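Visitor: sharing a model prediction with you, sequence too.
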Amino acid sequence: MSEQEKGGGEPGGPRRIVMTPGARRALDAAGRLFYERGIHAVGVDLIAAEAGVTKKTLYDRFGSKEQLVVEYLADRDERWRAFLAPYLADAGTARARILAVFDASRDWAEGRSSKGCSMVNAHAEISDPVHPAYAVITGQKTWMLALFTDLAREIAPRGAQHLGRTLMLLHEGGLVAHGLRIFPGAVDQARADAEELLRAAAAGDSVDR
């Protein structure tokens, strides 16, 4: 492993690199282009030009376009988790923290995800589990499911798995509908449905199965 490499953020996660200023510029350019135009549609020549670095520098720092994609998605995930953290910290009960996830997702989507969830979009282009970015995509969604399930356990201990999965479906559906722009306020509607679900769960009327 070179001095520019580091392990993934999660145990068993993909290889990551240490960011130099030049690598950071390249990653910022790649992230913007990948999200706006699609991963397959963007080549390293365009990324290098947008970042103001040579193609050689880009390969010296990242080694391959695949590694750039890994860094792009991992960076999006890290920034999302940092964005979400204060929403969770400011909420008191498990119910409030679950709804705070939807609030954070709405604010994130409105300011940073006009084309929908970057992980869902990336999965449409990267469906091969062998691709190093595949683990970043599925790992991010696994983390979200675990978050919902852990919080659901405080509300419906015996039905936590089912409740967590249902909350995840509402959350992801809201994000996809937001990206498609079929109707306005998709994440807010998903939040309202989640609130109704949590009310029923707290009353013991559902998900105890």
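Guide: On my side now, so go ahead.
Visitor: from here on, contacts and neighbour counts on C-alpha atoms
Guide: Fine.
Visitor: dump the residue contacts of residue 188.
Guide: Residue 188 is in contact with 102, 103, 106, 174, counting by CA atoms under 8 Å, 6 or more residues apart in numbering.
Visitor: next one: residue 29
Guide: By CA under 8 Å, 6+ apart, the neighbours of residue 29 are 47, 50, 51.
Visitor: nearest residue to it other than its sequence neighbours?
Guide: Excluding the flanking residues, the one nearest residue 29 by CA to CA, 6 or more residues apart in numbering is residue 51, at 5.5 Å.
Visitor: repeat for residue 26
Guide: residue 51 (5.0 Å).
Visitor: same check on residue 54?
Guide: Nearest non-adjacent residue to residue 54, counting by CA to CA, 6+ apart: residue 48, 5.7 Å away.
Visitor: next, the buried residues of the helix ranked longest in the chain.
Guide: Determined from DSSP state H, the single longest helix within the chain is helix 65-90. Of the residues in helix 65-90, 65, 67-77, 80, 84, 87-88 count as buried by neighbour count, 16 or more other CA atoms under 10 Å.
Visitor: packing partners of that helix?
Guide: Packing partners of helix 65-90 (3 or more CA pairs under 8 Å, 6 or more residues apart in numbering; DSSP states H and E): strand 16-17, helix 21-37, helix 94-112, helix 118-125, helix 134-153.
Visitor: got CSV for the ones you listed, with distance to residue 57 too?
Guide: Listed next are those as CSV, based on distance: least, CA to CA, whole Å:
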stretch, distance to residue 57
strand 16-17, 14
helix 21-37, 8
helix 94-112, 28
helix 118-125, 25
helix 134-153, 24
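Visitor: for those, which one sits closest to residue 195?
Guide: With CA to CA, the closest approach to residue 195 among the helices and strands packed on helix 65-90 belongs to helix 94-112: 7.0 Å.
Visitor: from the chain's centre, how far out does that closest one sit?
Guide: In terms of CA atoms, centre = their mean, to the nearest Å, the centre of helix 94-112 is found 13 Å from the chain centre.
Visitor: alongside the first one, take a look at this:
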Amino acid sequence: MPAPITEEQTRSDREALLDAAESLFYERGIRAVGMDQVRAASGLPLKRIYRLFAAKEDLVVAILGRRDRRWRESLAAHVEQAPDPRERVLAVFDWLAEWFAEPGFRGCAWVNAHGELGSSSDAVLAEVRSHKQAFHDQIAVWVHAAGASAVEPVFLLAEGAIVTAGVTGDPAPARHARAAVATLLGTP
């Protein structure tokens, strides 16, 4: 009889699976990647994968949730370095420009997931909406701290830059959106 799987091994297997699946899904698309490809990339047997996540949809939701935390923490760490509240709002777009220029940038993982599964998966749609609402709320905090009320335009400029950069493969939309936000905030 094999030894029972420890909690530590379960955590390790789960992280390896999430890493492999996230990379594959982001690079190739969720529907284009079969679970055999996830198995090969993670090094885990399919039986173990399905013990960790009963369905591919559950795996996608877990990936999006984990990515959301990482993405927003990275954004906040960058933005909070700016000493001036107005500069913090503009720093959102500096961070976006850096993200857009990263090798392998394929646009917004949540928009991509929504495009593939949003109409057929309530769980994925809920995770996408949760991320977008949390990003909106983060922007609102920074915009209000800058003494401005332009939350919706700033949010839409950020979202538009993300989608445009994802489609064009060009980081310039972040710079253009930053300039528009600077005008909205009355910042030189």
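Guide: Ah, there it is. Source: prediction; values computed, not measured.
Visitor: follow-up on the earlier one: out of the helices and strands packed on helix 65-90 of the first structure, which is closest to residue 170 of the first structure?
Guide: So among those, helix 94-112 is nearest, using CA to CA, at 9.4 Å.
Visitor: mean per-residue distance, the closest one to the second structure?
Guide: Taken over the aligned residues, the distance from helix 94-112 of the first structure to the second structure averages 1.7 Å (mean CA distance after the TM-score superposition for the first structure).
Visitor: what is the orientation angle of that helix with helix 65-90?
Guide: For helix 94-112 of the first structure against helix 65-90, the angle by axes from the mean of the first three to the mean of the last three CA atoms, to 10 degrees is 130 degrees.
Visitor: give me the residues contacting helix 94-112 of the first structure.
Guide: With CA under 8 Å, 6+ apart, helix 94-112 of the first structure has contacts from 80, 83-84, 87-88, 91, 116-117, 148, 151-152, 154-155, 171, 175, 178, 187-188, 190-191, 194-195, 198.
Visitor: tell me the counterpart of the residue nearest to residue 26 of the first structure in the second structure.
Guide: In the second structure, the residue matched to residue 51 of the first structure (TM-score structural alignment) is residue 42.
Visitor: pretty sure that match is in contact with residue 12, am I right?
Guide: No - look at residue 42 of the second structure against residue 12 with CA atoms under 8 Å: they stay out of range, at 10.9 Å.
Visitor: related to what we said a few turns ago, number of nearby residues for the match of residue 51 of the first structure?
Guide: 20 (other CA atoms under 10 Å).
Visitor: contact partners for it?
Guide: Contact analysis of residue 42 of the second structure by CA under 8 Å, 6+ apart lists 16, 17, 19, 20, 21.
Visitor: now with 6 Å?
Guide: Residue 42 of the second structure is in contact with 16, 17, 20, counting by CA atoms under 6 Å, 6 or more residues apart in numbering.
Visitor: list just the nearest of those to residue 34 of the second structure.
Guide: Of all the contacts of residue 42 of the second structure, residue 34 of the second structure sits closest to residue 20, with 12.2 Å by CA to CA.
Visitor: and the gap between the aligned partner of residue 73 of the second structure in the first structure and residue 28 of the first structure?
Guide: In the first structure, the residue equivalent to residue 73 of the second structure is residue 82, according to TM-score structural alignment. Noted for residue 82 of the first structure: a distance of 17 Å to residue 28 of the first structure, by CA to CA, to the nearest Å.
Visitor: measure residue 120 of the first structure to residue 32 of the first structure for me?
Guide: Plainly put, residue 120 of the first structure is 16 Å away from residue 32 of the first structure if you go by CA to CA.
Visitor: look up the closest residue to the residue nearest in space to the middle of the first structure, ignoring the ones flanking it.
Guide: Central residue of the first structure (CA atoms, centre = their mean): residue 77, 4.6 Å from the mean position. Spatial nearest neighbour of residue 77 of the first structure, excluding adjacent residues (CA to CA, 6+ apart): residue 140 at 6.7 Å.
Visitor: got it, and residue 125 of the second structure?
Guide: Closest to residue 125 of the second structure by CA to CA, 6+ apart is residue 118, at 4.8 Å.
Visitor: what is the burial count for that neighbour?
Guide: 19.
Visitor: just tell me what residue 71 of the first structure corresponds to in the second structure.
Guide: Per TM-score structural alignment, residue 71 of the first structure is aligned with residue 62.
Visitor: I meant to write residue 139 of the first structure there.
Guide: So, by TM-score structural alignment, residue 139 of the first structure is matched to residue 130.
Visitor: and residue 177 of the first structure, by the same measure?
Guide: Under the alignment (TM-score structural alignment), residue 177 of the first structure maps onto residue 164 of the second structure.
Visitor: let's verify the closest residue in space to that match that isn't next to it in sequence: helix, strand, or coil?
Guide: Among residues not flanking residue 164 of the second structure along the chain, residue 173 sits closest, at 6.6 Å (CA to CA, 6+ apart). Counting by DSSP: H, G, I helix; E, B strand; the rest coil, the backbone at residue 173 of the second structure sits in helix.
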